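[1] no FASTA, just this:
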């Protein structure tokens, strides 16, 4: 508790004030907490449910780059995030003594058209300058992929990685705790404004507030913006009881096969703009699993461990929604990770810490709030 003096010089006890309060304990919220704590800022993270409960608590964990050609600021930002992810997660796991499941295993993608094959050869050359030590190669075949699925060979990139989302959130939260970050689960925030958040439980104050909620949080932004800033896209995935070791993940026409560190393999994911039950799985996942078994014969007879479904937050213009809210002093957004959240999360955290401290940052324009507010 902090002691302050009122106008009459009498002591009055107030609720502890933080440098930063973060609403949302998904991968963006946890990454912001880790970065801010690393700047010696006092941090409180609150979540209406549990740490990593929503889309961040999934099972797929594919971390894949944009193509290495037609280079621009957005691709450079993501490249910097992916190329430093290994060091980041080693640091986090070392501090927490928990496994995030991170591994730079690369990715193979079947080529099914001659045009794509020729484009892949061009991108191989572009990667030499834009990806530095990482490769974008064209190979004839791979033991994991059926020859029928790759008539023109495969693309093999060495930049892609895997992570186990729910375990990564647990590791990062533990590391944050060791750095002094405070957590409050099952704490619903009904209102927030400059310097304060509140709910049925009371209120807390901070110099800066970061909104890092899932798709439900877009509704809470209505008072700041003239239009909806995002929505939720449902995804379904499955976890199979088969070990592929550190083999590269497979991406083929919307299907991911991701070998995990613990001897399991994930398959995903659907992309559903229309849905009724956020956590139910259905025939769409069953069909995805069958497609994966055809593409990767090694998993043909693998037994199913579990199915998962969740809703990923997609911002208005698909790209992440990052930055300071205009006309709202001290309120920042870190939302809309959608399909690339885990790959860029630790860099997003650093960018938010820079914004809070009024330091220069390299956020690409397409991630900014101003970009999302532009008319089509």
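    The structure has been received and is ready for your questions. Every value quoted in this text rests on a predicted model; they were computed, and no experiment measured them.

[2] rest of the way, CA atoms for contacts and neighbours
    OK.

[3] which SS state does residue 122 fall under?
    When the structure is split into helix, strand and coil by DSSP: H, G, I helix; E, B strand; the rest coil, residue 122 lands in helix.

[4] what about it, distance to residue 202?
    Noted for residue 122: a distance of 58 Å to residue 202, by Cα to Cα, to the nearest Å.

[5] for residue 348, same thing?
    As it turns out, when the distance is counted by Cα to Cα, residue 348 lies 30 Å from residue 202.

[6] same thing with residue 265?
    Residue 265 sits 44 Å away from residue 202 when distances are taken as Cα to Cα.

[7] of the two, which one has the most company?
    residue 265 (25 against 10; other Cα atoms under 10 Å).

[8] residues near the residue lying closest to residue 81 once chain neighbours are set aside, how many?
    Counting by Cα to Cα, 6 or more residues apart in numbering, residue 344 is the residue found nearest to residue 81 once chain neighbours are left out, at 5.2 Å. Under the neighbour criterion other Cα under 10 Å, residue 344 is assigned a count of 24.

[9] so residue 344 is in which element?
    helix 341-356 (DSSP states H and E).

[10] helices or strands next to that helix in the packing?
    Counting contacts by 3 or more Cα pairs under 8 Å, 6 or more residues apart in numbering; DSSP states H and E, helix 341-356 is packed against helix 27-38, helix 73-96, strand 321-324, strand 331-335.

[11] buried ones in the first one, by neighbour count?
    Yep, that's helix 27-38 we're talking about. The neighbour-count criterion (16 or more other Cα atoms under 10 Å) identifies 27-37 as the buried residues of helix 27-38.

[12] including distance to residue 372, could those residues go into TSV?
    Below are the buried residues of helix 27-38 laid out as TSV (distance: Cα to Cα, whole Å):
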residue	distance to residue 372
27	21
28	18
29	20
30	23
31	22
32	21
33	24
34	26
35	25
36	25
37	29
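
[13] and those residues, which is closest to residue 321?
    Closest approach between those and residue 321, by Cα to Cα: residue 28, at 11.0 Å.

[14] nearest residue to the closest one other than its sequence neighbours?
    Closest residue to residue 28 in three dimensions, ignoring its sequence neighbours and counting by Cα to Cα, 6+ apart: residue 345, at 5.5 Å.

[15] need the contact list for the one you found.
    The neighbours of residue 345, taking Cα atoms under 8 Å, 6 or more residues apart in numbering as the test, are 27-28, 31, 81.

[16] also this one, for the comparison:
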């Protein structure tokens, strides 16, 4: 039965985006009593977008961050299957693969080297994930051949998910097994009294610890607590078209844009990244630009009906890598934010690592050191204008 009291909870989580809900899901499965406190509504921030591209880093200059993402993407299918079985809800997940056009001979040579390194890093004989360079004209039924004069890369690790369906499944699980309160803004946490402070005249909520995971707004609360600003928001925009007969196609990344067909008969295009912005509303001119650019390399998009437009502010740490872990100077305040463009692919593994921190156990796969607070605060801090 869902927990409905005001606590005390083992864990309170500020924010019901992909990181917050994934941490709640992992904490509940670990046996903890969990409350998610969302200032607006589930997916109100950048997690409620349209694209759903789960794309790996390139298999070159390998490092712990790339290994972490590889492990996360490799294990996501099993995680989603279990969530779907637990909730009866589809997440719109599929291992779709990805096309990358090669526009110069230098890029061709570079990606031939990456294809060789993928044999070492992606373990194709064990995983089945391949990274191949194909000749010019390959897959021309989907990608305009003129967009790839030197051939293409086709890799099979890439996947896609429906962001809103995934959030709906996670939030259903949390509502069923924990507490999820919308329209409740967290303003702080008293470590002595173990009370989460809320805005307005709301009574505080008792919790053993607080996890701050509220998108780009989390940076403001983190700055209030630590005195350090370690991230900012960047605006992204995407759009959704009618995509009949495209659901079996791979994703395409070309001209800085993704085209991602989904299994509900839609195809998403996006997304932009604007550091300077005045609001979080979609721009019709920007949508027209996205459609024009995408249609140039993917002619099958021409003439399709636009279903919706989306814009949102994504959290980006100044160090680029996410911030995951206990805030400096505190014993029971944690943060999980700044996933930027890779959040959906790594959220379940990030959640396992943070819950391992909270419960003092070893995670299934360790966090990269660059995700840890020491990389973002104090001597490790990077200012926004550098």
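    Sure thing, it's come through. Worth saying up front: this structure is predicted, and the values here are computed from it rather than measured.

[17] and the end-to-end length of stretch 47-63 of structure 2?
    Distance between the boundary residues of stretch 47-63 of structure 2 (Cα to Cα) amounts to 26 Å.

[18] mind listing what the residue opposite residue 285 of structure 2 in structure 1 once aligned touches?
    When structure 1 is aligned by TM-score structural alignment, residue 285 of structure 2 is paired with residue 283. Contact criterion Cα under 8 Å, 6+ apart gives no residues in contact with residue 283 of structure 1.

[19] who wins for proximity to residue 117 of structure 1 among the helices and strands packed on helix 341-356 of structure 1?
    Closest of these to residue 117 of structure 1 is helix 73-96, at 21.6 Å (criterion: Cα to Cα).

[20] with structure 2 overlaid, report how far that closest one is off on average.
    Once the two are superposed, helix 73-96 of structure 1 sits an average of 0.7 Å from its aligned residues in structure 2 (mean Cα distance after the TM-score superposition for structure 1).

[21] identify the residue range in structure 2 corresponding to the following helix or strand past that helix.
    Sequence order places strand 107-110 as the next helix or strand after helix 73-96 of structure 1, per DSSP H and E. With TM-score structural alignment applied, strand 107-110 of structure 1 matches the range 98-101 in structure 2.

[22] and residue 232 of structure 1, which of the three is it?
    strand.

[23] grab the nearest non-local neighbour of the equivalent of it over in structure 2.
    Structural alignment (TM-score structural alignment) places residue 232 of structure 1 against residue 233 in structure 2. Distances taken as Cα to Cα, 6+ apart place residue 315 nearest to residue 233 of structure 2, at 4.8 Å, with adjacent residues excluded.

[24] what's the answer for residue 58 of structure 2, then?
    Using Cα to Cα, 6+ apart and skipping residues adjacent in sequence, the residue nearest residue 58 of structure 2 is residue 114, 7.3 Å away.

[25] what's the distance between the residue minimising distance to the centre of structure 2 and residue 21 of structure 2?
    With distances taken as Cα atoms, centre = their mean, the residue of structure 2 nearest its centroid is residue 343 (1.9 Å). Look at residue 343 of structure 2 and residue 21 of structure 2: by Cα to Cα, they are 12 Å apart.

[26] one more: residue 241 of structure 2?
    Using Cα to Cα, we find residue 241 of structure 2 at a distance of 28 Å from residue 21 of structure 2.

[27] what does residue 360 of structure 2 give?
    The gap separating residue 360 of structure 2 from residue 21 of structure 2 is 20 Å, by Cα to Cα.

[28] could I get the contacts of residue 345 of structure 1 as a markdown table with distance to residue 260 of structure 1?
    Supplementary listing: the contacts of residue 345 of structure 1 in a markdown table, determined by distance: Cα to Cα, whole Å:
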| residue | distance to residue 260 of structure 1 |
| --- | --- |
| 27 | 18 |
| 28 | 22 |
| 31 | 22 |
| 81 | 21 |
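
[29] now do stretch 312-331 of structure 1: distance to the chain's middle.
    Taking the mean C-alpha point of stretch 312-331 of structure 1 and that of its whole chain, the gap between them comes to 15 Å (Cα atoms, centre = their mean, to the nearest Å).

[30] repeat that for stretch 330-348 of structure 1.
    Using Cα atoms, centre = their mean, we find the averaged C-alpha position of stretch 330-348 of structure 1 to lie 6 Å away from the chain's own average C-alpha position.

[31] give me the neighbour count for residue 134 of structure 1.
    By other Cα under 10 Å, 16 other residues sit near residue 134 of structure 1.

[32] can I assume it is in contact with residue 157?
    Yes - contact between residue 134 of structure 1 and residue 157 holds when scored by Cα atoms under 8 Å: they sit 7.4 Å apart.

[33] which one in structure 1 is aligned with residue 168 of structure 2?
    For residue 168 of structure 2, the aligned residue in structure 1 is residue 170 (criterion: TM-score structural alignment).

[34] what helix or strand is its match on?
    Residue 170 of structure 1 belongs to helix 165-178 when assigned by DSSP H and E.

[35] what comes up buried for that helix?
    Neighbour-count burial for helix 165-178 of structure 1, with 16+ other Cα under 10 Å as criterion, is recorded at 165-177.

[36] need the residues that contact it.
    In this structure, residues lying in contact with helix 165-178 of structure 1 by Cα under 8 Å, 6+ apart are 26-27, 30-31, 33-34, 37, 51-52, 56-61, 92-93, 95-102, 183, 342.

[37] what stretch of structure 2 does stretch 202-215 of structure 1 fall on?
    Aligned by TM-score structural alignment, stretch 202-215 of structure 1 corresponds to residues 203-216 of structure 2.

[38] list the buried residues for the matching stretch?
    Going by neighbour count (16+ other Cα under 10 Å), the buried part of stretch 203-216 of structure 2 is 204-216.

[39] about what we covered before: how far off centre is the helix holding residue 344 of structure 1?
    Averaging C-alpha coordinates over helix 341-356 of structure 1 and over its chain gives two centres that are 10 Å apart (Cα atoms, centre = their mean).

[40] which part of structure 2 lines up with it?
    Mapped onto structure 2 with TM-score structural alignment as the criterion, helix 341-356 of structure 1 occupies residues 343-358.
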